[in-house]
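In: Got a sequence here, can you model it:
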Amino acid sequence: MKSLFSSGAPRNAPPSQPGPSTQNDSSRNLLTVPESPATRRRELSEVFEDFRRKSISELSLVMDALRGSPSPGSSQYIHPERASQSTGNLNPPLTKKGRRRRKVQKTWQAMSPGNFSKQLQLVQEEKAMQAVPTAPVDASKFVAYVQERRKKRILFKGEYLMVNRSIDNNKCRCDVGSTMMDRNPYPDTLPYDHNRVILPRIDNDENSHYINASYVNSWLRDKAYVVTQAVRTKPMNAEFWRMVWELGSNCIVMLTKVFDFMRVMCLQYWPQTKFQFREIEVETTEVKTYSHFVIRTFKLTRKTEESIETRIVKHFHFTEWELDSFPYISAFIELRRRVRQFMEKNPVDAPMIVHCRERREARVSSFSAHSSLTLSSSSSFSPLSFNFGASSLRLNRKRERERERERERESAEKEDCPASLRSLLNTLSGISWLGAVMCNVQPIEMHLLKERSSMYKAKKNRELLESQETHENKLLMHLTPTLRIGDCAGGHRLENRGKNRDVMVVPPDHARPYLQTLHGESKDYTYINAVEVDGFTRKAEFIVTEWPKQSTVDSFWTLIYDHACHTVVNLSNQGSQRHYPSFIHNKGKANYGPFIVEIMNYHQYPAMTSHMVKVMKRTFMISDIMATGAQNQQIDAEVRICCVIQVRMWPIENKVPLSTTGLIDVIKMARSWRKRAPDRPETKPTIVMSHNGVSRVGVYIGANICIDQMDIDHEVDVFHAVKMMRINRPQLIDMKDEYKYLYDVMLHWYMTNPEYRIYDKEDSEDADSQKTSRPPSNRNSVKEKSSFRSKFSFRRRNTTRQNENNAIEHHVNNK
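Out: Okay, the predicted model is just below:
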């Protein structure tokens, strides 16, 4: 450590040099010399302690910062700020004493805390720029590539600096857009002249050729995408649909909400039924709503004097990308899978239209990079080929680009990298996890469930299926998010610790249902160990909770009342009364905290019991209390009707039921009541509970998600269902038993619902027609890889399961 200070500041203050007073004044301004020896010793001791805690690699950066230059061989990666500072020596020659004085001044300037930290940061960024790969990254190494950058965030910033070096200022001209201010929804975001979209001119409108949109190239072809902004005015609606028609596009991807935090992000430029936008009529023919996105089908009709022409356009709307946040990557990838599937079935020689909102390049660039990489047949990735400066994704005009860089520089100083680049690489990391098995996790057709169930008989096929299940298990473990203590701060608070059965199973704060009704004696009456789980068609469709403790029974009924839950499914039999107290009675009325619960009817079935209950909240009016004194007048508030279903066929020692019949009966009853329940049950959640809030719950929710898949998309994807469930509660679904049991439930549901057979015929006919007469396309087709998923995965079944499935098949065939 002694050598670190040999080239630093002297122990004593530098002697004052003779000369004019102005020179002495300037020297005093430049030299940040401590005023006393004690202050110097204290500062040097602090610096020494800081150095002593640094590693060897950090000390090398310190030496580079002290030298004020990068390491040898790295001159080609000089930081832009360093390059601007190295302007050469324009000062006149100095005398020997002047050179010595200048050297002392530079030494003390370099040792100032502010300058030292700045130089150290510049050196770190230069090192990060050297770590940027100069060639595409192999797909097998891309996971490690992204993991390293997640641990060392400075590497993200190094790549961003390299992106800025690739900007061609000659292509950053916005002369045309700057003269069309009335046609720009966001005046500070304009398209470049060299790649803007040019529309045919309309008579009596000389500016009709302009629209704020730009072409973007993909990995495979030029002008693969058209990037535009959100529609903000009603006249822009007609211009947007004219652009869609003139380009011949059949796919629109919308990556923003209509409303977000009480702000209008984008006008709803599509009609609910039918509307005329000048000469183009747009009709909404189909709407499919999912938990994270909506898929709409539009029919465009244009009438001319000669003929009437119609086209079909798909609209993919990603609805769950919050403002200034990251999307759920698996949902983002699922949306892209559906877009790719539609484009492969309906190829056109026209660009795909992608839009978000003002200055949301991260969203558009993430989607375009994702699209290009998944369509590419290459086995390597090149993230920097989809940079934000060289491509037309950065639409800001030249004089606004400096202001944006300043904002991004401030963001980079706080986060080591702008959000746009981190969003792209985080998204690509999700692709990397799925890259090697992208075909393996594709949904399977319903009629192939039967074929999959028979593959366990042969030893070779059974080993193949077991290896695939192991592979899917590892993949799900990688994709499952990790919840830290900070994410679950509410459950770890001192007053809430006793409300949890297991300290390792605590809901994250962003996904737990908050209670509103005042109850109990706890300081935090808003907490209950429950978490919201997304369904297939709606977010927060389920609320997962544990069997209430004696101190949380009131909180359980508060959860039912505050969130207007219409159904409670209890998947566990009652154990010890001490550990699992009863939370419902069989007849009459009973009080649970501030609620009165009345049993309306009670039924007992072979596989379950059902209680139809009426929940009323007891309230007291202050005026009545003052008028009657001690006699408080009770007033009934709003009434909730709820059905409590409790299973009986699931032994406490078994992870899965002995058969699928009982669970199917429970699912049918819950879904039937959801259709008949009052007060819009399609918007209210269903409570699913077990003794610990983890086991058994995943089987029920996963089965409901797969049933919705079969009803809407006529396919089954257990893998995607498990991914959705584990977003907010990673412990759901045991991969050894519950994951495999889901396939048995789906086979039973398919075999007992003959209405699915019509879709099997349609799917087979579509597959045959695609093989024989598929229209030619100028795009490079993606190679269809054979996958384990086409062979499906299954488990070894016991004799009871085999006999049951054989009986189901025999019954359906005879029927």
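
In: Please make it C-alpha for all contacts and neighbour counts, starting now.
Out: Fine.

In: End to end on stretch 481-489, go ahead and measure it.
Out: This stretch, stretch 481-489, spans 17 Å end to end (CA to CA, to the nearest Å).

In: In it, which residues are buried?
Out: Within stretch 481-489, the residues that count as buried by 16 or more other CA atoms under 10 Å are Asp487, Cys488.

In: Where does Ala238 sit: helix, strand or coil?
Out: Three-state secondary structure (criterion: DSSP: H, G, I helix; E, B strand; the rest coil) places Ala238 in helix.

In: wait, it sits on Arg278?
Out: Yes. Using CA atoms under 8 Å as the test, Ala238 is close enough to Arg278 to be in contact (6.4 Å).

In: So which of the two has more stuff around it?
Out: A side-by-side neighbour count of Ala238 and Arg278, using other CA atoms under 10 Å, places Ala238 first with 19 against 13.

In: Which residue is the nearest non-sequential neighbour of that one?
Out: Phe277 (5.1 Å; CA to CA, 6 or more residues apart in numbering).

In: now the other sequence, so there's something to compare against:
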Amino acid sequence: ITFVLSTPSMFVWRLCSLIHKRKLLVEEERRLNRVSQDPIAIEQFVNEFRRRCKAKELQYEFKAIELISVGDKQSTKIRSEGKHKIALAAKRACNRAKNLTERVLPYERNIVHLDQYLDQPAADPGNDAAACSHGNEPYINASWIDGYKHPKKFIAAQGPLSATKADFWQMVWQYQVQCIVMTTNLFEHARQQCDKYWHNVHARFNSLDVWLDELYSTAEYEMRLFRLQMGEDSSQARIIRQFQFKNWSHFDTPLPTTVVEIRRKVNDWMRGKDAPIVVHCSDGAGRTGTYICIDIEISKVENGKPVDILQQTLALRKARSGLVGNMHQYRFIYETICSFITCRPTTIKAFEFAQLVERMSSDAAAASSTNAAIISAKKKAAKFTQNGFQLEFANLTAIVKSLSVGECAGGHRAENRWKSRDVMVQPPERARPYLLTHDCASSTDFINAVYIDGHTRSNQYIVTQWPLRNTICDFWKLVNDHHVAVVVLLVDYSNSSRSYPRFWPNARNEETGYGSVYVILQDQFSVGTSIRVRMHTVAKQAGSCSTGLSQRARHVAFLCLDGASWPAGARAPASGHGLLELVCLAEETNQAMECTSPILVVSSNGVSRCGPFCVLHMTMDKLRFEGEIDIFRAVEKVKRNRPQLVENSTEYELCFNLTRQALGYFYSGRLQILPDQSLWLQLEGESGGVQLGLEGGLPSQVVRPRVRAARPATLDDFRFPVTSRRNRRRRRRRAADLEGTAAASGEAAAGVEIETETAAMV
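Out: Reported below is the predicted structural model:
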């Protein structure tokens, strides 16, 4: 009976399902037929991109590209013309091991041919795999790609495998390549994407020697300088520059401005050189095609030509299979072109920066690109009441993506919402530091803090709010679990209040427990006229639940900006010198403790003042290593994980003014770049200075304060918990004994001492 009754309902359900699928197919076919294949004018591109995103047209564009590409491969006419004929060398048995996948193989008409291997031994006649049918025929999975008005500008290559490293360098030498763009990491998600085809010092491939002469690493990319030499003739050595993306995986993309910046550096390096650029990822398809397409379309914009991403992607796929491999990469091309059109080329030489600030203060057009079409479009859109800072900040806000509730799920859980001062300011799951210490059943891994990338390394800063009374223990867990050595306090709440409690011990040499973490205040002093320093020793109680953490006690320095330097409620500091001192001292102290851990930046709400500090620190790093300044990209990086940072155009303009003041100190001699690429800043009102970076010396006869640990702390300093009355009496007796010993010997038994020493010039 049940079967009989259910049969009609099942029939109706299947019929409805088929009708629904048919409707979807009809709708999809209708949307595919409506896909526009016309180029987009530069002035209309930004609005058109936003309209297509809102109407979800980009996914149908990419699906049309996939269908057209498959149709071209199956077309009898195109196959007869040989446009998609796979190269014979790629299908030979001896070369199959040189292909990462059978889906991406070079075509016969544009394969990169290699000459006979140098110093190649004779093939073994009995080894069919080595001899094939034509002996040891050279082969590499690479294709020629045309650039904008530049035939054979690129070589789209597969990432070298262990068996193809010699072939790769043979190709570089044969075609006189001087630039390599690597759009992948060696490993992603525990899978090898590309073999390391260089050595940290020297490697030899057949008769070709490869030396790694230079390595410059940032949080987003790495630049290497290789020196190639064939045989013993050193006069024929060649220099090759490699640019490697560090944050570009198969299903994730870097910031659009990062690609624009790398492209600018590549073009600067290749200026005046007539040689192809090798671009490779893992299989030489998706990310390789994305970078090449971005380069071609930006070249069109620079020459005032309309943008045509759909047709350009089709043209690339006719040259090599799989270029621009998925919808994420196709949308990223649109985002990068939109970012390039919206925002001016933001990197500028240091000696031109002061003039730029003057122009932006009075003229909104100074924030635009140098392209005439872009300038005219922005002049029409800009309000006459806006200056350059306001217009550029509006452009920056438009390209920074907001965080959804799902991305910040941890902070919105019921057990964690009370830990935030502002429930709408939450860290994303991808960039929040997890607490690893759990001292009770109700403790969670959440604290309202977020990682911020610096210029030289990822996760260089942790930005957090001033702790609440019930989150002080979590704050010290954060310091201990993530090995923080420097805590920067951008607000002065020395007098404890109900809203902003004091969360550090007040009595010297007396241990205070915050959950399972114990803290001793060892010393406090002032540096210059704007900074107060507190030196603490921190350790965790033995036996507390943790994940792979060391029980060794460590020193932690608190650097507090004086309230007079930046009064509470003020939108800008009274004097920028105090913040410059704080930036220099934070890096100096971090290096003095030989620590590469993040700098913990604290403000009242985890938003205000933190952005300018991180931006200024990043800008000084870029200045001392590259001699360039890029405030726009620094602010974009800061706002990526917390969009509320640098919350208004006033703070954005403050970043420019602070950098300009730092450059003024540089030209006057108060701020100096030392031979070891470190910075030295003369303290305000004193003859001393603060050096950014310990290696190397200071100018002669310059006296500066320096923090030095008298002796390393041990767990013996934390023998007694703080819960027992007997233990409190023990602490008091021990403190009295320490004071007596210090009075007898004339120095403290533990802690840090401040010494003044004369530094010699390097």
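
In: Tell me who's in contact with the residue nearest the centre of the first structure.
Out: Nearest residue to the geometric centre of the first structure (CA atoms, centre = their mean): Tyr328, 1.4 Å. When contacts are counted by CA atoms under 8 Å, 6 or more residues apart in numbering, Tyr328 of the first structure touches Glu320, Trp321.

In: how about 10 Å then?
Out: For Tyr328 of the first structure, the contacting residues are His292, Glu320, Trp321, Glu322, Thr427, Gly430, Met724, Ile727, taking CA atoms under 10 Å, 6 or more residues apart in numbering as the criterion.

In: mind checking the SS state of Val688 of the first structure?
Out: Local secondary structure at Val688 of the first structure is given as strand here, using three-state DSSP.

In: Quick one: map it onto the second structure.
Out: Taking TM-score structural alignment for the superposition, Val688 of the first structure sits opposite Val601 in the second structure.

In: What is the burial count for its match?
Out: Neighbourhood size, Val601 of the second structure [other CA under 10 Å]: 24.

In: what does the one 10 residues further on give?
Out: Gly611 of the second structure has 27 neighbours, counted by other CA under 10 Å.

In: what's the counterpart of it in the first structure in contact with, if anything?
Out: The criterion is TM-score structural alignment: under it, Gly611 of the second structure has Gly698 as its aligned partner in the first structure. Taking CA under 10 Å, 6+ apart, we find Gly698 of the first structure in contact with 544, 688, 704, 721-722, 725-726, 729, 731-734, 738-739, 742.

In: could you flag which of these are buried?
Out: If we count by 16+ other CA under 10 Å, these have these buried: 544, 688, 704, 721-722, 725-726, 729, 731-734, 738-739, 742.

In: So which of the contacts of Tyr328 of the first structure belong to strands?
Out: For these, membership in strands holds for none, with DSSP state E as the criterion.

In: Please enumerate the strands of the stretch 401-550 of the second structure.
Out: Listed in chain order, the strands found in the stretch 401-550 of the second structure under DSSP state E, counting those that start in this stretch are 449-452, 461-465, 486-489, 511-514, 517-527, 531-540.

In: Make a markdown table out of those strands and add distance to Ile374 of the second structure.
Out: What follows is the strands of the stretch 401-550 of the second structure, written out as a markdown table (distance: least, CA to CA, whole Å):
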| stretch | distance to Ile374 of the second structure |
| --- | --- |
| strand 449-452 | 32 |
| strand 461-465 | 35 |
| strand 486-489 | 41 |
| strand 511-514 | 56 |
| strand 517-527 | 48 |
| strand 531-540 | 45 |
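
In: just so I know, which of the ones you listed lies nearest Asp621 of the second structure?
Out: Shortest distance between Asp621 of the second structure and these, using CA to CA, is found for strand 461-465: 13.6 Å.

In: on that earlier part again, the residue nearest to the centre of the first structure -> the second structure?
Out: Tyr328 of the first structure is assigned Leu255 in the second structure as its aligned equivalent, the criterion being TM-score structural alignment.

In: measure its match to Phe384 of the second structure for me?
Out: For Leu255 of the second structure, the distance to Phe384 of the second structure under the criterion CA to CA works out to 30 Å.

In: just Phe340 of the second structure next, same as before
Out: Here the criterion is CA to CA. By it, Phe340 of the second structure lies 23 Å from Phe384 of the second structure.

In: quick one: which of those two has more around it?
Out: Set Phe340 of the second structure next to Phe384 and count neighbours by other CA under 10 Å: Phe340 wins out with 21 against 11.

In: ok, the more buried one - contacts?
Out: If you count contacts by CA under 10 Å, 6+ apart, then Phe340 of the second structure has Pro256, Thr257, Val259, Val260, Ile298, Val301, Glu302, Tyr334, Thr346, Ser369, Ile374 around it.
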